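In: 3D model of this:
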Amino acid sequence: MSRPAPQKTLSASDIRARKGADPLVCLTAYTTPVAQLADAQCDVVLVGDSVGMVLHGLPSTLSVTMEMMILHGQAVARGVNRALMVVDMPFASYEDSPARAFANAARLMAETGCGAVKLEGGRHMAETIRFLVDRGIPVMAHVGLTPQAVNAIGGYRVQGRGADGARILDDARAVAEAGAFSVVLEKVPGALADRITDEIDIPTIGIGASAGCDGQILVIDDMLGLFDAFKPKFVKRYAHLADDAARAIAAYADEVRARTFPAPEHVFGEAPAAQAPGTTGETGA
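Out: Model (predicted):
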């Protein structure tokens, strides 16, 4: 019986070529089992710095370290075969100079095996994006609401309304011209996201933006209903796994307290007695 041909792992160039084609499906992942599930359906699996909040209980992404991103990147890499794996560059790992950004991006790629990195920022990060791309590191950009800059922009509020839309458009143009292979548009008005999608030649990936973007991304713990510390308007709950887990844990606790778990089928019995050498185990005259 012949085996199916192995699937080709998507590259940043493959994603770039999807501009204006079938929408790109993107999700975050932080562990091997979840990465395997996402890989079966997604074009891009992002090891997001959101891991700090959804798995480590941090109040924001600002305390996420390179070591955390590498650890979770290595775990995700074990579960991804087809999708492009992208790893977020954490706060303070790339902002101060292109050279520092290159050193940290190169480390992320070398130690996780990812196919690209993602960094936040528009026009002011264009030089860094160009520096990385020129040295062989594919970059996914991120404009609009940039969570690592939440203290500077005044919270998790919509970006690009009214006259501020020109700034976001300018940011998107700048990262595209600098060589980013795609750009995340987070929490920007739909009409602005549509205009950006029409005007730049790289795929736009929306999160709280527009269905007209070239793709969409969500934090997987949000869309599965596992994380509810924040409930953004743009998140659709496709499952409510936290509720299911709470019910399962409560049922387990009830059975342990009632001594109905473990039941006989969950308990090991004594091993069969060993037979003496040379016997068949039968009796007779």
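In: Going by C-alpha atoms from here, please, whenever you check contacts or count neighbours.
Out: OK.
In: Would you map the strands across the stretch 1-150 of the chain?
Out: Using DSSP state E, counting those that start in this stretch, the strands of the stretch 1-150 of the chain run over residues 24-28, 44-47, 84-88, 116-118, 139-144.
In: Redo the ones you listed as CSV? Include mean neighbour count and distance to residue 177.
Out: Listed next are these as CSV, based on neighbours: other C-alpha atoms under 10 Å; distance: least, C-alpha to C-alpha, whole Å:
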stretch, mean neighbour count, distance to residue 177
strand 24-28, 23, 21
strand 44-47, 28, 22
strand 84-88, 27, 20
strand 116-118, 24, 16
strand 139-144, 26, 11
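In: Nearest to residue 130, out of the ones you listed?
Out: For residue 130, the closest of the strands of the stretch 1-150 of the chain is strand 139-144, at 9.0 Å, according to C-alpha to C-alpha.
In: which helices and strands does the next helix or strand after the closest one pack with?
Out: As assigned by DSSP states H and E, the chain's next helix or strand after strand 139-144 is helix 150-153. For helix 150-153, not one helix or strand is in contact under the criterion 3 or more C-alpha pairs under 8 Å, 6 or more residues apart in numbering; DSSP states H and E.
In: Rebuild the strands of the stretch 1-150 of the chain as a markdown table, extending it with distance to residue 102.
Out: What follows is these, written out as a markdown table (distance: least, C-alpha to C-alpha, whole Å):
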| stretch | distance to residue 102 |
| --- | --- |
| strand 24-28 | 23 |
| strand 44-47 | 18 |
| strand 84-88 | 13 |
| strand 116-118 | 11 |
| strand 139-144 | 11 |
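In: I'd like to know which of these is closest to residue 249.
Out: Nearest of the strands of the stretch 1-150 of the chain (C-alpha to C-alpha): strand 24-28, 25.7 Å.
In: elements contacting that closest one?
Out: Checking 3+ C-alpha pairs under 8 Å, 6+ apart, strand 24-28 ends up next to strand 44-47, strand 215-218.
In: to compare against the first, here's another:
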Amino acid sequence: MNKPSKKRALRGRAGRMRGGRGSGRASPGQVRLWGRHAVEAALKNPARQHRKLWATREGIASLDGDLPPDFPVEFADVADLGRLVARDAPHQGLVLDCFALEDIHLSDILAEEGKEGPIVVLDQVTDPHNLGAILRSSAAFDAAAIVTQDRHAPPESGVVAKSASGALETVPWVRVVNLARALEELAEAGYWRIGLTGHAEATLAEALPAGQVALVLGAEGEGMRQNIEAHCDALAKLPISAAMESLNVSNAAAVALYAIATRPSD
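Out: You can find the predicted model right below:
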């Protein structure tokens, strides 16, 4: 059952966009989002600067909140909106051009008080659908942040946002140059680093400590790189059936985050 949401005014600084039609992409430095949950979350995010919204009247009516009177909206039909996004993208009558979110530093996340949720570290997870799904699970289980490399990871995009169903706007996403160094920084901050891999001996339940956890997951197919495994305090596996070799990385993340959220307090 979904939690009831409080109505808030939609926000954003208005601006004019030039070009970009028909490509499914925004101009450099901008992001094109589509779908009700992704667009609505972006409009409610005070950290997000917006440029222009294309919408059907039904799409506008579906939003939870009111747009500012001067917000730049261009009404269009479904077919026209389809030409603004990737082929067959489910835009639900809403397409938003906005600026990419500002970079977040890991040190800023670690300095925040009251951040008790796990931090999810992704080693070269390149599929934007998987990244978006992991963001969604991270929001559902109160993860403090996700950490990826600035290379070998998807950029912020409409596909990530749609798959994240609004979580792109609420879960801090830290991009780092060196993932091993980031894991060292997490250890110094008191996080127990658990790498999830099928060849581990211990199950995740056996490896979980009582304190703060950094959950490390590897790329689709290849898993974690050796150097990243070496920077983990423990390796663990999910106790899945022998009839199945492995889980998709986003499914594994969801199961692991649930296990962390429901571990015994003592």
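In: TM-score of the superposition?
Out: TM-score of the superposed chains, computed with TM-score structural alignment, normalised by the length of structure 2, equals 0.25; 98 aligned residues with a C-alpha RMSD of 5.5 Å.
In: Redo the helices and strands packed on strand 24-28 of structure 1 as CSV? Include distance to residue 111 of structure 1.
Out: Listed next are these as CSV, based on distance: least, C-alpha to C-alpha, whole Å:
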stretch, distance to residue 111 of structure 1
strand 44-47, 13
strand 215-218, 24
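In: quick one: which of those is nearest residue 37 of structure 1?
Out: strand 44-47 (10.3 Å).
In: next structured bit after the helix or strand hosting residue 169 of structure 1?
Out: Remark: residue 169 of structure 1 resides in helix 165-178, with elements defined by DSSP H and E. Using DSSP H and E, the helix or strand that directly follows helix 165-178 of structure 1 along the chain is strand 182-186.
In: Could you list every helix and strand in contact with the helix or strand just after that next one?
Out: Next in sequence after strand 182-186 of structure 1, counting helices and strands by DSSP H and E, comes helix 190-199. Helix 190-199 of structure 1 sits against helix 165-178, strand 204-207, with contacts defined as 3+ C-alpha pairs under 8 Å, 6+ apart.
In: Nearest approach to residue 71 of structure 1 belongs to which of these?
Out: The nearest among these, by C-alpha to C-alpha, is strand 204-207 at 25.2 Å.
In: which strands and helices sit next to that closest one?
Out: Counting by 3+ C-alpha pairs under 8 Å, 6+ apart, strand 204-207 of structure 1 packs on strand 182-186, helix 190-199, strand 215-218.
In: most tightly surrounded among those?
Out: strand 182-186 (a mean of 28; mean count of other C-alpha atoms under 10 Å).
In: just so I know, which of the strands of the stretch 1-150 of structure 1 lies nearest residue 14 of structure 1?
Out: Checked against C-alpha to C-alpha, the stretch from those lying closest is strand 84-88, at 8.9 Å.
In: Which elements pack onto that closest one?
Out: Judged by 3+ C-alpha pairs under 8 Å, 6+ apart, strand 84-88 of structure 1 is in contact with strand 44-47, helix 66-77, strand 116-118.
In: and these as JSON lines, adding distance to residue 192 of structure 1?
Out: Below are these laid out as JSON lines (distance: least, C-alpha to C-alpha, whole Å):
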{"stretch": "strand 44-47", "distance to residue 192 of structure 1": "23"}
{"stretch": "helix 66-77", "distance to residue 192 of structure 1": "31"}
{"stretch": "strand 116-118", "distance to residue 192 of structure 1": "22"}
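In: closest to residue 251 of structure 1 out of these?
Out: Across these, closest to residue 251 of structure 1 is helix 66-77 (C-alpha to C-alpha), at 30.6 Å.
In: residues of that closest one that come out buried?
Out: Judged by neighbour count (16 or more other C-alpha atoms under 10 Å), helix 66-77 of structure 1 contains these buried residues: 66, 68, 69, 70, 71, 72, 73, 74, 75, 76, 77.
In: Dump the residues you listed to CSV, plus distance to residue 204 of structure 1.
Out: Putting these into CSV (distance: C-alpha to C-alpha, whole Å) gives the following:
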residue, distance to residue 204 of structure 1
66, 26
68, 27
69, 24
70, 26
71, 28
72, 25
73, 23
74, 26
75, 27
76, 23
77, 24
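In: So residue 120 of structure 2 sits against residue 146, correct?
Out: Yes. Taking contacts as C-alpha atoms under 8 Å, residue 120 of structure 2 lies within contact range of residue 146: 4.5 Å.
In: if I look at those two, which residues touch both of them?
Out: residue 138 (C-alpha atoms under 8 Å, 6 or more residues apart in numbering).
In: tell me the contacts of residue 187 of structure 2?
Out: residue 193.
In: what's the spacing between it and residue 107 of structure 2?
Out: 12 Å (C-alpha to C-alpha, to the nearest Å).
In: now residue 81 of structure 2
Out: Counting by C-alpha to C-alpha, the gap from residue 81 of structure 2 to residue 107 of structure 2 is 40 Å.
In: same question, residue 30 of structure 2
Out: On the measure of C-alpha to C-alpha, residue 30 of structure 2 and residue 107 of structure 2 end up 25 Å apart.
In: Residue 121 of structure 2 too?
Out: 15 Å.
In: Compare the two and say which is more crowded by neighbours.
Out: residue 121 (24 against 13; other C-alpha atoms under 10 Å).
In: could you say what helices and strands the one helix or strand the more buried one maps to packs with?
Out: Using DSSP H and E, residue 121 of structure 2 falls within strand 119-123. Applying 3+ C-alpha pairs under 8 Å, 6+ apart, one finds that strand 119-123 of structure 2 contacts strand 145-149, strand 213-218.
In: possible to save the ones you listed as CSV with mean neighbour count and distance to residue 205 of structure 2?
Out: Shown next, in CSV, are those (neighbours: other C-alpha under 10 Å; distance: least, C-alpha to C-alpha, whole Å):
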stretch, mean neighbour count, distance to residue 205 of structure 2
strand 145-149, 23, 21
strand 213-218, 24, 12
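In: Compile the ones you listed into TSV and extend it with columns for distance to residue 38 of structure 2.
Out: What follows is those, written out as TSV (distance: least, C-alpha to C-alpha, whole Å):
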stretch	distance to residue 38 of structure 2
strand 145-149	18
strand 213-218	25
